[in-house]
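**Student:** generate coordinates for the sequence data below:
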Amino acid sequence: MLGWSQAELAAAAQVSRPTIVDFERGVRVPHAGNLASIVAALEQAGIEFTPENGGGAGVRLRKPPTSP
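**Tutor:** Below is the predicted model:
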């Protein structure tokens, strides 16, 4: 959605690139602190995480604010 590389996500989340690589490959689940940092970085960039609402959890890109 954002077109970020693993290195860009790692930098934005202030975690190591291997943490991102392992998470994407399903090798390991990040520690709670790293996961919170990844989520915060994505939310800061405009990603919205939607909860389970009968149709499944998901993500979307937040709409930019409209001008008056």
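**Student:** all contacts plus neighbour counts: C-alpha atoms, from now on.
**Tutor:** Will do.
**Student:** quick check: the spatially closest residue to residue 29 that is not a sequence neighbour vs residue 34, distance?
**Tutor:** Using CA to CA, 6 or more residues apart in numbering and skipping residues adjacent in sequence, the residue nearest residue 29 is residue 23, 5.7 Å away. Applying CA to CA, to the nearest Å, the value for residue 23 to residue 34 is 10 Å.
**Student:** please give the structure of this sequence too, so both can be compared:
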Amino acid sequence: MNGEQIRAARALAGMTAQELADASGVSYPTVQRLDATRGPVSGRHDTVAALIRALEARGVQFLEEGQVSSGAGVALKAS
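**Tutor:** Modelled structure (predicted):
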């Protein structure tokens, strides 16, 4: 996961950084730091997994390189 995906996923989910922190159990300063990262995030695996779970619960789907033409990305799951 990269910082760009976190920012895009939050935007798609309509979440603030504080809301993501509350939903994931990750501290607000950590969410801010990862959110501001350009390129791959350097957080602990369980921290990143908690963010992914919280965003996926809001309907976000993480796309790997090869699923989109511009590399990794995010999308809203079809209802």
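**Student:** TM value for the aligned chains?
**Tutor:** Scored against TM-score structural alignment, normalised by the length of the first structure, the superposed chains reach a TM-score of 0.81; 64 aligned residues with a CA RMSD of 1.8 Å.
**Student:** that older thread, so between residue 23 and residue 34 of the first structure, which is more surrounded?
**Tutor:** More neighbours surround residue 34 than the other of residue 23 of the first structure and residue 34, with 18 against 14 (other CA atoms under 10 Å).
**Student:** just confirm residue 21 of the first structure is within a helix.
**Tutor:** Yes: Residue 21 of the first structure: assigned to a helix according to DSSP: H, G, I helix; E, B strand; the rest coil.
**Student:** just give me the match in the second structure for it.
**Tutor:** Mapped onto the second structure by TM-score structural alignment, residue 21 of the first structure lines up with residue 32.
**Student:** what about that match, neighbour count?
**Tutor:** The burial count for residue 32 of the second structure: 16, using other CA under 10 Å.
**Student:** just confirm it contacts residue 17, I think it does.
**Tutor:** Yes: Residue 32 of the second structure is within contact range of residue 17, at 6.5 Å (criterion: CA atoms under 8 Å).
**Student:** perfect, I'm done here.
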